[in-house]
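> Predicted model and sequence follow; I will ask about them next.
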Amino acid sequence: MKNLESRTKKLLLLGAAAALIVLAGGVGLGQVLAIMSAAPEVDREYSALETTVVYSRDGELLAGIYEEDRTYVELERIPQQLQDAFIAVEDRNFYSHPGVDPRAIARALYANLRHGEIVEGGSTITQQLARNLYLDAERTMTRKLKEIRIALDLEQSFTKDEILEMYLNHIYLGSGAYGVQAASQRYFDKDVEELRLDEMAVLAALPRAPNYYSPLNNPEATEARRDIVLQRMEQTGYLSEDLARRTAGTPLETVDPEQETRAWYFVDHVRRKLLELFDEDEVFGEGLVVHTTLDIEAQAVAEEAFAEAVETGRIPNSENEDGDPQPQYAQVFLDVHTGAVRSMVGGRGDDEFNRAELALRHPGSAFKSFIYAAALSEGRFPGTVVNDIPRVADHESVANDDGPVVWPRNFDDQYRGLVNYRRALSRSINTAAVEVLRDIGIETARRHIAGYEFSSLTENDGVEDHYAFALGGLERGVSPLEMAAAYGAFAAGGVPPEPFAIEKVTDGEGRVLYRAPPREEPSGEELYERYIRRGVAPGYIEDFQVEPALSRENAFLMSDMLRTVVEQGTGIGARLEVPVAGKTGTSDDNADAWFVGYTQDMVMTVWIGEDASQPMQYTVNTSDIEITGVHASLIWGDIMRQLVDSDSDAGEAFERPPRVQNVSIDLFTGRPPGAHSAVAVDELMIDDEPDPIPIEIAIHMPAYLTLRRYLAGIPEHRPEPISEVELDPPRIDAVVFEPILPVYPIDRGQERQYLGSPEGPFGPVPLGPAEIELGGTEELKTADGEVFEGVYVIDRYEPVQAINPATGLPVGLPPGLSVN
């Protein structure tokens, strides 16, 4: 009987509404009923697109990811005054009409006829919901008829409270916000339960014209419409006259819309990762709850450090042709042990390109670390000696038709002769890095570097004779994110941490949909607690026996060498009160500036560069500056000093494996010191056996080889041990076509030191200190066609190498002598 009464009531209402429309529009009753019967069927299960919300590791809201920004809230969470406000201004008879209000329709029809067009809808809250759920916004009689039919069906399918709940969650409220919770966050940065009365009235003011009345677009119109809402609430008995009047005088206060998304680049990174895990419809419409790895403090510190660098001029502030600020910058901060991304900065400006993840840039000298790591893996150690001298290029990649080309060159065109790995890396010596690569072979280096899992390397990186590979000369480049992970291998005992940003994802009810795989094989207890007990299968099936990029011992040796870079070399701007290891990098023509550094727990990349990959040369306050890796290291240090507590575990040194031993070596041979070793130094190596690699291969220095053999084989000509004499380094002009060794001028009558005896078969070899000018003739050019000029700087007690009369460059062998 009740269903019959309901059906009869519905038919009567349909008839009344149809009659009004027939009278107003002159259409046939049959046509009206046909249109109504074609309306979509009401779905008994309400669903709407919901915003995926992203939280930091500390539970702070970062942003929403959505097609429609909506967060569903149940009616009991929505304040009663907010419900009253919407009812008062949108549908005062909501709880008494059956979905359609004939009096409102008649009033609207009269207004429309008077104006000759549709100017008033007369829609109830139920009709507005019907339109938003099932119809478009076109103002036609056909749509209005369907709206009426759907509204009546909704009233038959849901209670009044359910309809109001759906409406308050579904309605568009301007500035991209759907529903009262999203609008509350968008305009006031509050949950809906925290709204004041004046703020509730603002939300209720919006449905009439959401974008026009948005407080972000038209605050004066918003205030006027808000006051109308308060007046209607008083007229309908929801507010006293005094309260309505006092509330109407409240100044309108909204949040800065620019602050609505925190850590934008990180959230963008999370969005891409979510789309790898879930369907697009799930990410943009099912209200996922995403718990991430972001550290709010670390993110804020990084952003502030870059902002301060721009303000102080450390990073210049210019623009490209499109008006985008240049140079750009990026930063990534990872947990060394887990790979968790703690902060990410992807640039500045409005272009939304995430350079931390997506930009592929040439790493310059920051790539040298992997060449040295490859050499350590082949049996070398930090004391292995290479020859830092300029050479005439012998491969096509830098060939020049105008004559001999000097390549590689050091950035300052100073060449230091015999240097060990530690010094070569700390000074970022280009010639030494190329010699290391020549020694171990390009194929060996390429195979080793594959262990760091760079995704952007191509088959052209590390081809035969591609010695620029040692200097970061890559076809495509690498990203700041992957550089951080690769350096993390040195801090993490040889295994590169796999970066991840999402800890877990749940649905709105808290059910776990995804959990990040553990970084190491979980115990049975952990598997039970995290997965089995909750009825969730682990989101991974993998072997935890991860292949390291290098051994634990060699990872420590690399960290110790890279500590020297920070403490004594090019990375000194990154020094902290705790042990830090890292490397600067500056690509060709200063197009990219890097610093990648780490403590025992954290690794961070800082990159600076022009989007167009052009030289970073600027004029700031009338001074010309050129951005290099040193600038990146200074910003790295600014960030880390605020994040690292010297009293915490982060202040501890890198853990030294038991097999790494202290040894004493000859500075200029890398071998155990002998009776005539000029300088002996302490160094580290695995176990206590000297490097088994022959010195001939290790340093490419035939003159010193010959000298060593001479000293070992002709005892009667061994000189006495060298006594220390203070000498000022003389300047010696290199005579291209005459050898330097037989004649060595003595400055101001000081006694010059020699190694060897004049009566020996090879004559005496002079020792440093000295400085010899190189090049300066038209016969010797650089790769860009300029005349090569450099200085050969010889340390105290270091053997002086001969000058090749054909090139004017050191070759290490007196003319006419054989290395056999």
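That came in fine, so what should we check first?

> Going by C-alpha atoms from here, please, whenever you check contacts or count neighbours.
OK.

> how near is residue 315 to residue 344?
Distance, residue 315 to residue 344, by C-alpha to C-alpha, to the nearest Å: 18 Å.

> Then residue 477?
From residue 477 to residue 344 the distance is 19 Å (C-alpha to C-alpha).

> Of these two, which one has the most company?
Between residue 477 and residue 344, counting by other C-alpha atoms under 10 Å, residue 344 is the more crowded of the two (32 against 20).

> surely that one meets residue 265?
Yes: counting by C-alpha atoms under 8 Å, residue 344 touches residue 265, with 6.6 Å between them.

> what's the overlap in contacts for the two?
Both residue 344 and residue 265 lack any common contacting residue under the criterion C-alpha atoms under 8 Å, 6 or more residues apart in numbering.

> Enumerate every residue touching the residue nearest to residue 169 when sequence neighbours are not counted.
Nearest residue to residue 169, sequence neighbours excluded (C-alpha to C-alpha, 6 or more residues apart in numbering): residue 179, at 3.9 Å. Neighbour list for residue 179: 70-72, 167-173 [criterion: C-alpha under 8 Å, 6+ apart].

> Just to be sure, residue 774 is in a strand?
Yes: counting by DSSP: H, G, I helix; E, B strand; the rest coil, residue 774 is part of a strand.

> what about versus this one:
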Amino acid sequence: MEHREMKGGIKVDERSMPPDYSTKAENKREDTEDNRDKDKYQIIIHKYSQVKAKKETLGSSQLPTESRNRGFPLVNWKWLSLVLITSFLLVFGILLTVILTSEFLPIERITEKDKPTIIYDRNNKEYAKLRKKLYEPISMESLRKKNPLLIDTIKKVEDQRFDHHSGVDYYSLARAIYKTLFSDKTEGGGTITMQVARNVILENLEQTLGRKLKEIVVAWNLERKYSKDQILEAYFNHIYYGNGIYGVQLAAKIYFGKDLSKDKLTPGEVAILVGIPKAPSGYSPYRLTKDQTGKTGIERLEERQKIVLSIMARKNDMKPLISEKERQFWSQAPISIRPKTDLLEYKRQVAATPFDTLIEAEIEKKFPQFKVDELNASGLKIYTNIDPKVQTAVETALQNDRLFTSYQNQLMPREKVEAGVTVIDPHDGSIVAIGGGRNFQPKLTRVRALDKHQPGSSIKPLTVYGPVIHLRKFHESTPLQDESLTVHGKRIQNFEHEYYGHVKMKDAVKYSLNSATVWLLEKHLGVDVAFDYGKKLGLPLIADDKNPSPLALGGLTRGVSTKDMAQAYSVFLGDGSYYEAHIIREIRGFATDEEEEITVKADYEPIQVFDRQTAWHMLQILRGTVMDSDGIRAARLAGREVAGKSGTTQNKEKGWFVGLTPNYVTAVVVFNEYQKDEKLNNKKYEIIGGGAPAKLFYSIMTDALKNTPPQTFVKPKGIENLETPIQQIGISGTFIDGKVKLSWTPSEKGVKYKLARSDDGYFYQEIAKNLTTTSYVDSIPKGGGILEKVLSFLTREKVYYYKVTALYPNGRNDEKTGTVSVTIPDQSTNEEKPSDNGNGIFDWLGF
């Protein structure tokens, strides 16, 4: 074997060197720096530590130029260094970014993330406390006092080295990675601290590198800032148990009926509470359906309990917590879980109320100081107008199936027929109660009181009768014409498919005569005026509603809600004005970008629509609609005054009743949930306003006004009472010998009279003035034009209306009037009748 001796007496076996290395000793040194680099290369490959001190012996100049470019070129080392440095800086930058951006809410302020919104009623008592999460906190001191086994079991199952690591258990993390990569099993490497960071602090379950890095950084920060007990307490109070339950304390109360601060859990119960969070939905004891494993929730929970009991009895990094005998006993013992009704009772604490939609809308519109993304986590104190007594009455009535009977007196099931209710205090527009519906479920169903429906005849006092009293000075005894009409190609029909000729206005309202209402709208009001009044009253009308059918009969394009109708009808109890319906009185809380709590009160001004006289007259007409002997009997309250109006939509698919008492305005709608064009299960129930809606009103007001003294409608000063028709001058008239002889009772001395005649009861033409006598003879003109002859031939009679008015001296304005109608009998018997000569009526008419 050949050896080459180097300086210092060290021999090197040339055959053991790389082929090109043997030539190095023979070459001359040319470049000291290259020589030094190549010597390093030689030492690394052959690990001859002794050569380290003799690096200068072999010069790089002895290496051929082409030999330098083979193997591992020098330039690759530079690129490798650059890549390594860049990668290091990139990772460092990512970590630094994560650290700098991983700000988190301190544990002691975690509850502020779910600070409940407290809703107060009109008596300033707490009505509802809305939380984002359903949980009850408990301290570690209380847990350790009564249930130390629960604390130790959580550690043993979830994080055995919890008391020793600094937030991240690197051993468990490495083991989890290894098992995930090199075996069929997967294992989590997260610690209890990391779970607090992920589920409580970050509330982010995304499976991304950025989220994981944030989780690790937050876990480190938690361990640095807080004690192990503080971290564990946060874990126990916010861990998810399924069914909307957060925290071990509430889970124990719902599942076992135990308070962990007072009651001790059995090992079997401990195993359940520790086991459920691994898969809350899968292990839910209330899940009766089978999942993909083919098992119910309780079946899977039994399996999970056995696994946890085995871990409790096993020795690992922690000593066994129970004996093998105990494990066997509790593994075989049946699981006892409280009924689901306990869960439902607790869930009422975080459930939405029927008012949530209204509250959120009002905050946005009237309280812009408070930005509310989630009402049940806003932390606001909201003082409302809710009256618990009235609200309870509404909810009770909606759940009383006996009140829901059809026109044929059939019980209407809640699956088919729904309802909505709004009750308003007309004195300030405050909403005191809302009926979400017969099937209302918080967060799952919409509030039916806010649904839009065609109002039917309940719109008539708002858009026709109220305005015509206001503008035309009509009153309850003003005669209307109820006759067959055709509007836009559609024949107007009454509910009973009959027409009643001349009727008083109060009767047209009471009997909800469609024809008379349309006649009144077209002859004496106009659709533009009616539309404007509807808009003034806050009804959500659109341009398509500007025609007789929507405005006189309630066939609106988009419809109205019970809130809209209750608000509008308040005008008749408010001397002609109303307030915008609202539910919030005051809000206290932290405004956007404010550090101190502020208080903001609602401010609403009355909206004037009618005068006081119009409001009172309309209220009296509506009172007769209910209180008269032939009024809506189902809506009458014993010993109390009630006014109201019913409404029924086409084909009796929906029914309305808007009722007024001196205290409240209540709007009720009952409607078929499924329309006739539904393919399956489409039975439709006939509903009228005087039926189920009126019964609901009766039930609600009976309970709401219980133990309160009866009140009456108070007439404003200076307004005439309309319980009897305004007929201050008694006038009579008879037809004799082609003349109408009129006479009336004298009013006062020195008074003169004027007399007017009308052929329709509305438009009068003056025929005499400054009469000093109390009688007058009116000569009825004979003959007339073609139209008069045709009418005479067809009807054989005609009616004239006469009005006498007292004219007081000195321009007094409190004039008295009297009206009378006189029927002119058939006069054709004394005339030559048309002969049947082939021309018939045309000869008689003079053609």
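Looks like it came in fine. Note that the structure is predicted; figures quoted are calculated from it, not measured.

> Can you give me the TM-score here?
Once superposed, chain against chain, the TM-score is 0.64 (TM-score structural alignment, normalised by the length of structure 1); 645 aligned residues with a C-alpha RMSD of 5.3 Å.

> still on that earlier bit, need the contacts of residue 179 of structure 1 in CSV (columns: neighbour count).
Shown next, in CSV, are those (neighbours: other C-alpha atoms under 10 Å):
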residue, neighbour count
70, 30
71, 26
72, 21
167, 22
168, 26
169, 25
170, 25
171, 22
172, 25
173, 27
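
> Show me the two of these that sit farthest apart.
For those, the farthest-apart pair by C-alpha to C-alpha is 72 and 173; their separation is 14.0 Å.

> Now do the alignment partner in structure 2 of residue 494 of structure 1 against residue 432 of structure 2, distance only.
Under the alignment (TM-score structural alignment), residue 494 of structure 1 pairs with residue 576 of structure 2. The gap separating residue 576 of structure 2 from residue 432 of structure 2 is 21 Å, by C-alpha to C-alpha.

> again, but for residue 421 of structure 2
Note on residue 421 of structure 2: its distance to residue 432 of structure 2, by C-alpha to C-alpha, is 11 Å.

> Also residue 105 of structure 2?
Distance from residue 105 of structure 2 to residue 432 of structure 2, by C-alpha to C-alpha: 39 Å.

> higher neighbour count, the two?
residue 432 (24 against 14).

> What lines up with that one in structure 1?
Under TM-score structural alignment, residue 432 of structure 2 pairs with residue 342 in structure 1.

> Quick check: chain neighbours aside, which residue is closest to its match?
Take residue 342 of structure 1 and drop its neighbours on the chain: the residue closest to it by C-alpha to C-alpha, 6+ apart is residue 294, 4.4 Å away.

> thought the one you found was touching residue 335?
No: counting by C-alpha under 8 Å, residue 294 of structure 1 sits too far from residue 335 to count as a contact (10.6 Å).

> where do the contact lists of these two overlap?
Between them, residue 294 of structure 1 and residue 335 share the contacting residues 341-342, judged by C-alpha under 8 Å, 6+ apart.

> how far does the strand or helix carrying residue 222 of structure 1 sit from the chain's center?
Assigned by DSSP states H and E, residue 222 of structure 1 belongs to helix 219-235. Distance of helix 219-235 of structure 1 from its chain centroid, counting by C-alpha atoms, centre = their mean, to the nearest Å, is 46 Å.

> returning to what we had before: and the match of residue 432 of structure 2, how close does it get to residue 316 of structure 1?
Per C-alpha to C-alpha, residue 342 of structure 1 is found 27 Å from residue 316 of structure 1.
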